[in-house]
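Asker: need a 3D model of the sequence below.
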Amino acid sequence: MQRAFEMAARLLPDRRPDPLLSRTDLVQGKAMARRDGPLKVSGRAPFTQDVVVPGLTHAALVCATRPAGRIAEIEVAEAEAAPGVLLVMTHHNAPPMKAPRLLITLKGASFTRAPVMQDDQIRWNGEPVAVVVAETAEQARHAADLIRVHYDTSGPTPIVDFTTEQGRARRAANVQGERTRIAKGDVDRARQSSDHIVDHGYRTAMHYNAAIEPHITVARWDDAEHLTVWDATQAITHTQMTLADVFAVPVENVRVIAKFVGGAFGSKMVWSHQLLCAGAAKLLGRPVRATLTREEVFRVTGGRTPSSQRVTLAANASGGLAALSHEGTTAIGAQDNGFAEQFTFPARNLYASDSFLVDQHVLELQMPANASMRAPGDSIGSFALECAIDEMAERLGVDPIVFRTRIEPDRNPATGRPFSARHLLETFARGADTFGWDQRNPVPRSTRRGEWWVGHGVAGANYPYIRMPNGKATITVCADGRAIIRTAAHEMGMGTATVQAQHAADRLGLPVEAVTFEYGDSSLPAGIPAGGSAQTAAIIASVTAAAKQLVEILLKLAPRGGALTGARPRDVELRDGGLYRRDGGSGLPYSTLLGGAGRDEVTAEGTESLPLEMMKYSMQSFGAQFCQVRVSDVTGEIRVDRWLGVFDTGRVLNPTTAASQFRGGIIMGLGQALTEEVAVDSRTGRIMNPSLAHYHVPVHADVPHIDVDWLGHPDPMAPMGGHGVGEIGITGVAAAVANAVHNAAGIRLRNLPMTPAQVLPALLETAPGPA
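Answerer: Here you go, the predicted structure:
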């Protein structure tokens, strides 16, 4: 398939510029408040927790307390006799369920092919082994506590410790569909002959998405063949496909509804709880609600992999890179989930080098399947790469921004493809001017305020442009001048409904108030998952395709002998509330076209084209992250005082929603840098801090004032010239903090998170001796 795409891409002519891009009167590009804001602040936005259906029952999970082995016995009699209990489901009585399809196939939404309650095997500590359904949630939880599980652990010793087991790692089969290992030139020879070498290991911790809304599902079977599921999912269509396949029913018999989702960041795909909820509802014959506790979110679903990385840079006195190598290992679940986090992607795309090597290995552990978390791979990979780049600039005695100008590539270093648009150096230049980079003291450990060392850091940001195929949308134009856009998209707080209404208004020549955007239901035209910063471009492409079909429909409705007689699609355009000849020519409003044909409305459907532009061009988003930090010489605490992120993400479609996304990514990056770490018991594989009391996400006091800016140069190859903005904000953040810490205190920290326990010994090692 990849080869077919690449062959087609070579024949693909450059995309004709979208006529809308040249206009200055668009609603797109203007700040506009989120349409869902009033619903959310007033408590009227319907989340899955608010779903109530007749006969609703409540489920509670029982999770394994061993990382491997088999279930020898489950004692359920006491639970079955508890008040309100309707059903206890185990592998003995669970309905047949196929292993779910992987998200990476675009035919499912799961990160693992592990069977769900179909056998007595234990695959990780936290795997659900029983489901209790009762009349109330409290009764279900009480009864779940009465179940006793006995294990046979006589099998092989489980593999649970990422740190000690890396000798078992193997090369990943692929990295998000791309080659695992890419080598150009001789990196080892370049190292041996170079004047300056940076060669270090970097470690990043396991993370969890920790969305404000835990995972929750309500499942109802209308009969043996028809299933309705309300779910906090970011992959409506693909959850529908997964459920249909798992329960062997036609996909059109499954309906998935997700009007609002309280945060996801990559985690709200298909996990075992949705399948168990639907399976229990099938057995019971009543609707079932399954709500994961915060602890169960950590045990049942997956997060960001831990990583062990090594970056090697070699440079000569002239200042260019003679070698760039980025290698390392990440973890995946013991049931191979095919999701090797792409930490080498920044190294593949950012900097020129005479020789080049990237390579990734994976270690299978008895743990939940590795899954997406905002900018998976790219965020942790950017930490290692950008720290190494900063250190090499120091070795060379040049400013880290100046050094990047010396290693700016003219084509993608890994693929050789031309960039469709690249303005990375401009983001550094604008950011340096706004931030006041010229006031930075380049000498580490030079500025002190009381107990605090003060310093400044910078790092590059990078994330690929992604447009997933096969998204669909319909446009319904009404005789009264309204339009309705429909697609099975998602609104998780990023402003999808707002931005898409803006685009459709411009596309149809209507005021934005006249456009309604319907989403959140699999009965609507199939959508793509809200992941990879891909949803916005995909919907725009689908709506653009639907608008082309709408033109053809309206031309057929135009009265003979009228203003549009003899016009062909290329002769006309949608504007001013109707269909008109191009270049200011005559035409008819929608009301006249529909009224004359006796129609109240017309509907056109469009399917987005294959994203062949991604095969012909290297399409990336870029940015520069600047920060000021303080490092306490007494406690080892790191405080971030000031932040600026400048981004090159093509045309920004709504400054209000884009700025929110950039800031949200930066805040998650601060957590990655300073506080977030999943602690795993190296003996049992049990997650030891499965709560927001012990897994520390950034709180208000941790977050400084964050300024964001963007260039706004349209990418001519992208629909409406824009890239997604949801992921790039987190990339480069941890590296900028680490580089600022070095400038402040003279210490290089290469392991995340950078806690006082790591800072204090480093400060003591570098402290000057007595005079």
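
Asker: when you work out contacts or count neighbours from here on, use the C-alpha atoms and nothing else.
Answerer: Will do.

Asker: can you point me to the longest helix in this structure?
Answerer: The helix spanning the most residues in the chain, taking DSSP state H as the definition, is helix 535-557.

Asker: tell me which residues of that helix come out buried.
Answerer: Across helix 535-557, burial judged by 16 or more other CA atoms under 10 Å covers 535-551, 554-555, 557.

Asker: and for stretch 223-243?
Answerer: In terms of neighbour count (16+ other CA under 10 Å), stretch 223-243 has its buried residues at 226-243.

Asker: quick check: end-to-end length of that stretch?
Answerer: Taking CA to CA, to the nearest Å, the first and last residues of stretch 223-243 lie 15 Å apart.

Asker: ok, now stretch 724-744?
Answerer: For stretch 724-744, the first-to-last residue distance is 34 Å (CA to CA).

Asker: roughly how far out does it sit from the chain middle?
Answerer: Mean C-alpha position of stretch 724-744 versus that of the full chain (CA atoms, centre = their mean, to the nearest Å) differs by 17 Å.

Asker: the structure of the following sequence is requested for comparison with the preceding one:
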Amino acid sequence: MNATANPNPNGNPSPTPNPVPPPPPGLNPNPSPNGAAGTALAIGAAVPRADGPAKVTGAARYTADIGLPDLAQAVLVQSTIAKGRITAMDTVAAESAPGVLAVFVPGGPLRMAPVASFYSADNGPMGDARAPLSDELVHHYGQHVAVVVARTLVQATAAAELLRIDYAEEAPRTSVDDVSALTPPGRDDIVRGDFAAGLAAADVRVDAQYSTPGQHMNAMEPCATLAHWSHDGDLTVHDSTQDVGAVRTALATAFRLPRERVRVISEFVGGGFGSKGTVWPHVLLTAAAAKHLGQPVRLSLTRPQMFTSCGNRPATRQRFVLAARRDGVLTAIAHDSVTPTSVGEDVVESTGGVTTMLYACPNITVRQRIARLDMPPPTFQRAPGRAPGSFALESALDELAHELGLDPVELRIRNHADTDPTSGHPWSGKHLLDCYRIGAERFGWDAYDAAPGSRREGDLLIGRGMATATHQMDQNQSAARAELRSDGTAVVSVASHDIGTGTYTVLGQIAADALGLPFDRVTVRLGDTGYPQAPASIGSQTVAYVGPAVRRACEAVRDDLLARAVADPDSPLHRRPLADIVLGPELVADELDRIGALSISAIGHHRPESELPYAVHSFGAHFAEVAVDSGTGTVRVRRMVGVFDIGRVVNPRTARSQLIGGMTFGISQALMEHTVVDPLRGHVVEPHFAGYHIPTNADIGELAVHFVDAPDPHISDLGARGAGEIGVVGSAAAVANAVFHATGKRLRDLPLTPDKLLAD
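Answerer: Alright, predicted model coming up:
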């Protein structure tokens, strides 16, 4: 990690091709969280959301809120078959409809260069080896087959309905049973030890099949893109994305532009859960349409289009074989998985990742297979691989505990991995045993003093279950800019995002702590490629890797100002020991005024070691209590307790919110969510909130979150790991295990709906 002061004499940031805009309304200055302006708040304080006022007053501008003069509106037309070819398109009525500016069809004027996929460098941008609208072949239901652009959204929508398309339809492959499973490219089986020998040494075995359905992200904000080309040929795009850098690279490649001539802005993102973590065809189509028409164009997806256009979590089929001695010590694990992908992509839902590292077992075999279907391309969804994989693993562990007559917590303690079984490295920080202990105490873990199916309250069957949580932290680099201004404020800029996670707030706390300024004197700017580059807001990595870069930048600009002061005989701080100087708004204003600068700035970098000699994971434990109606089969989660080891907790309020959201995600996974696909037509049966079931407040009982709050000494000097996704991992299994304890019926196929519980 290092930081460098900005070389400009006046301290202003180096110019970019497109000027950086002022911060969004409501974020400058940040509201004083306790009502007392000037109150300093350090890391660890439960600071309210800095973006809260902007969001509740409507001042926060999402992509679909952005307006420009002469803005045209685009509407997607999608295929109504899952496999085949377009044989004819009648565009006359659409093109002559009121307000229509253009109708773009396959083979038309929207030409783009190939763009590398997030997953495969030789594929197209979003799960297809082709550029959008490049030919008449249809690879899945809902594929974009035309774009209608008009002066208003109503006009574009009406004209799109006039388009007439004929197809030569083929029978689609919609189930993994329809094709032969393949080994993913570059994904060999993971083999450790001798599984056969471990199996032979065992006293008890569990051999079970588990399945999880496809799911869709369904963030509150649908995907939207606005594109505008300048007279000089520069491209500016507003996009609802979790990775402005990736969108910039894709657009620069597609239109053969230097990256510095493309600017991507995403000030606010209304949730994503992975659906906005890669670049999808509508982004390129919007930019291409704007270029062809010579005016700004906005395209917003409808809710049904979100079910075909921005990925999904693929269904999984998993088989587990667990072998253990009579004392519960594992001797062998086999984990086989099959997950679907699309025709043009190699997406793998890596369910076996948790299996390889969570428990100490000398003999492990993990096999991952994919099945290519005529379906929309999947992508990563919150806790990809780990969410469905942990459901199967932690359910199998619960089955093993039942077979052994052993407490499920005790079984996990006996198989605790003191070092990473995959690499042999020590953990950068691991307090999982504390999570078990604290969770059991806070929850009142006594579920196994009663046999499954024996605890009743009238017609309700009561059960309790638990599971382990973990999430890997992948190393990533980041940079940030910090600027001290003559009015005694500071501005931090970084091309990261706030996707509803509290990033504006947490990075502001880190900056305030490093600068010694009150929190309300720090403004955070995000979501613009004109700022220093940061990793995508995926993988629970923002606080862990962007946070240290912010800290480096703030320390550099602070030290620069103080070094000038103590070296200058005209400064009242001349020759003062740095340790004795407390930076504050007045000191910043006075010193900048003395040197005649409006501001000074510095860039800070976080560059983790490429070969860190530690395994970096977060850990946790879920405990759940359910009530199952014996007559209707309805399951209610009465309460859950989650205890998490995520390193230093920068803001317990925002972290708790993230983890409660993750636990809710797991409850939804366990009891409700299921993307139903018509096996004959290959389309989602109910692509809307009326048919795709997700929980409301009334569905969620009492959720309690606790932290170990032990800084990780090796990930960075900030000591923080991610909290975004670990709340999902294991939570569905805890609920499913509680349902077994309540009913005595083991269900291995999610979601756990009443019909399955009532079936004989």
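
Asker: quick check: the gap between V149 of the second structure and L757 of the second structure.
Answerer: For V149 of the second structure relative to L757 of the second structure (CA to CA), the value is 50 Å.

Asker: more neighbours, those two?
Answerer: Counted by other CA atoms under 10 Å, V149 of the second structure and L757 do not tie: V149 has more neighbours, with 30 against 21.

Asker: spatially nearest residue to that one, not counting backbone neighbours?
Answerer: A74 (4.3 Å; CA to CA, 6 or more residues apart in numbering).

Asker: which helix or which strand is home to that neighbour?
Answerer: Element membership for A74 of the second structure (DSSP states H and E) is strand 72-78.

Asker: and the very next helix or strand once past that strand, how far from the first structure on average?
Answerer: Moving toward the C-terminus from strand 72-78 of the second structure, the next helix or strand (DSSP H and E) is strand 84-90. Strand 84-90 of the second structure, aligned to the first structure and superposed, deviates on average by 1.6 Å (mean CA distance after the TM-score superposition for the first structure).

Asker: which stretch of the first structure lines up against strand 84-90 of the second structure?
Answerer: Aligned using TM-score structural alignment, strand 84-90 of the second structure spans residues 69-75 in the first structure.

Asker: so which of the buried residues of stretch 223-243 of the first structure sit within helices?
Answerer: Among these, DSSP H puts I236, T237, H238, T239, Q240, M241, T242, L243 in helices.

Asker: mind putting these into JSON lines with distance to F435 of the first structure?
Answerer: Below are those laid out as JSON lines (distance: CA to CA, whole Å):
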{"residue": "I236", "distance to F435 of the first structure": "41"}
{"residue": "T237", "distance to F435 of the first structure": "43"}
{"residue": "H238", "distance to F435 of the first structure": "43"}
{"residue": "T239", "distance to F435 of the first structure": "44"}
{"residue": "Q240", "distance to F435 of the first structure": "47"}
{"residue": "M241", "distance to F435 of the first structure": "48"}
{"residue": "T242", "distance to F435 of the first structure": "48"}
{"residue": "L243", "distance to F435 of the first structure": "50"}
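
Asker: ok, now which ones touch A489 of the first structure?
Answerer: I236, Y519, G520, D521, G527, I528, P529, A530, Q535 (CA atoms under 8 Å, 6 or more residues apart in numbering).

Asker: counterpart of stretch 375-391 of the second structure in the first structure, which residues?
Answerer: Under TM-score structural alignment, the match for stretch 375-391 of the second structure is residues 367-383.

Asker: show me what M619 of the first structure aligns to in the second structure.
Answerer: Using TM-score structural alignment, M619 of the first structure lines up with V616 in the second structure.

Asker: ok, how many other residues are close to that match?
Answerer: Per other CA under 10 Å, the neighbour tally for V616 of the second structure reads 23.

Asker: now do L11 of the first structure
Answerer: Neighbours of L11 of the first structure under the rule other CA under 10 Å: 10.

Asker: same deal with V582 of the second structure?
Answerer: The tally of other residues near V582 of the second structure (other CA under 10 Å) stands at 10.

Asker: name the nearest residue to it, ignoring sequence neighbours.
Answerer: G516 (6.9 Å).

Asker: give the contact list for that neighbour.
Answerer: G516 of the second structure neighbours (CA under 8 Å, 6+ apart): A40, V582, L583, G584.

Asker: same thing with L718 of the second structure?
Answerer: Contact partners of L718 of the second structure, counting by CA under 8 Å, 6+ apart, are A544, G547, P548, R648, P711.

Asker: which position in the first structure pairs with the last one?
Answerer: Alignment note (TM-score structural alignment): P711 of the second structure maps to P714 of the first structure.

Asker: that match is in contact with G650, isn't it?
Answerer: Yes: the pair P714 of the first structure / G650 is scored as a contact, 4.4 Å apart, by CA atoms under 8 Å.

Asker: the more surrounded of the two?
Answerer: Neighbour count, other CA under 10 Å: between P714 of the first structure and G650, G650 has more, with 28 against 20.

Asker: how close does that one get to L711 of the first structure?
Answerer: In terms of CA to CA, G650 of the first structure sits 8 Å off from L711 of the first structure.

Asker: swap in F383 of the first structure?
Answerer: Taken as CA to CA, the span from F383 of the first structure to L711 of the first structure is 23 Å.
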